[in-house]
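Peer 1: quick check, what structure comes out for this input:
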Amino acid sequence: MSPTPMARWAADLSRLQEMSGFIRFAMLKCVNVPGKYISMTTWADEPSFRAWTTSSQFKASHGGGKSEGQPEQASKRPGMMGMLDGPPSPEMFETVTITE
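Peer 2: Got it, this is the predicted structure:
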């Protein structure tokens, strides 16, 4: 049985925390659409986010995968695509206002 998205992302939080520019992570579960989640990260700047998407931590968090010039890595965990309806599509937002 595959882990739930929430359990999966919680286990990967430490990899995010290793990255320069990482600020926070939130997992949102839709209350009216079963199985729908939004994974939201906050970064100091876009280059920090882009560095995450090309890092070894990102590959490890997303089920391994093929590195440039390397054979396909075997993973004991299901790939992200097995948990998603389609490929992830990052959306970038700039802060207008925030209250904490």
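Peer 1: can we go C-alpha only for contacts and neighbour counts from here?
Peer 2: Fine.
Peer 1: how distant is stretch 38-58 from the center of its chain?
Peer 2: On the basis of CA atoms, centre = their mean, to the nearest Å, the separation between the geometric centre of stretch 38-58 and that of its chain is 8 Å.
Peer 1: what residues does the longest helix along the chain touch?
Peer 2: If you go by DSSP state H, the chain has its longest helix at helix 5-17. When contacts are taken as CA atoms under 8 Å, 6 or more residues apart in numbering, the neighbours of helix 5-17 outside the stretch itself are 22, 25, 27, 37, 52, 57-58, 61, 83.
Peer 1: let's see this one next to it:
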Amino acid sequence: MSVVKINVLTVPAEQRETLEKRFAARADAVGDSDGFEWFELLRPVEGTDAYLVYTRWRDEESFQAWLGGSMKAAHAGGAEGERPKPAASASTLWSFEVVQQAAPRSA
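Peer 2: Okay, the predicted model is just below:
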């Protein structure tokens, strides 16, 4: 079964727009990765300042390959001093295995 990685990003209110624009600019960066299945950026509605970055992968090896390759390069930035300040003030990675799933029924 697939694995799900949820990056929990604490984002101050004044940085929300910045975070969303950065993700929009890199929307296709993960899509061509081997083993990639799904991505969603979830904006908090109430009660928290945490955004959830949901990705689903064929297996742990696919995620680790992306983490050490494409993702690392995307977050490396350019020459020293060119990397923008992070929009999130903290992050935590949650990991899950998919044990059950359901899809909408066809009409």
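Peer 1: can you give me the TM-score here?
Peer 2: After superposition, the two chains reach a TM-score (TM-score structural alignment, normalised by the length of structure 1) of 0.70; 89 aligned residues with a CA RMSD of 2.6 Å.
Peer 1: returning to what we had before: which part of structure 2 lines up with the longest helix of structure 1?
Peer 2: On the basis of TM-score structural alignment, helix 5-17 of structure 1 is assigned to residues 19-31 in structure 2.
Peer 1: and the end-to-end length of the matching stretch?
Peer 2: When the termini of stretch 19-31 of structure 2 are compared using CA to CA, to the nearest Å, they are 19 Å apart.
Peer 1: which stretches of structure 2 form helices?
Peer 2: Remark: helices assigned in structure 2 by DSSP H are 16-25, 60-68, 70-76.
Peer 1: can you give me how far the first one is from the chain middle?
Peer 2: Which is helix 16-25 of structure 2. The gap between the average C-alpha position of helix 16-25 of structure 2 and the chain average comes to 12 Å, counting by CA atoms, centre = their mean.
Peer 1: same deal with stretch 11-29 of structure 1?
Peer 2: On CA atoms, centre = their mean, the centre of stretch 11-29 of structure 1 falls 8 Å from the chain's centre.
Peer 1: which parts of that stretch are buried?
Peer 2: 16, 19, 21-22, 25 (16 or more other CA atoms under 10 Å).
Peer 1: go on, stretch 58-74 of structure 2?
Peer 2: In terms of neighbour count (16+ other CA under 10 Å), stretch 58-74 of structure 2 has its buried residues at 58-60, 62-63, 66, 71.
Peer 1: for W94 of structure 2, see how far away the residue nearest the centre of structure 2 is.
Peer 2: In structure 2, the C-alpha nearest the mean C-alpha coordinate belongs to V53, at 3.7 Å (CA atoms, centre = their mean). Relative to W94 of structure 2, V53 of structure 2 is positioned 10 Å away (CA to CA).
Peer 1: who touches both of these two?
Peer 2: Once CA under 8 Å, 6+ apart is applied, the residues that V53 of structure 2 and W94 both contact turn out to be 5-8.
Peer 1: want to try CSV for these, with neighbour count and distance to Q15 of structure 2 as columns?
Peer 2: Compiled in CSV, the shared contacts of V53 and W94 of structure 2 are given as follows (neighbours: other CA atoms under 10 Å; distance: CA to CA, whole Å):
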residue, neighbour count, distance to Q15 of structure 2
K5, 19, 23
I6, 19, 20
N7, 18, 17
V8, 19, 15
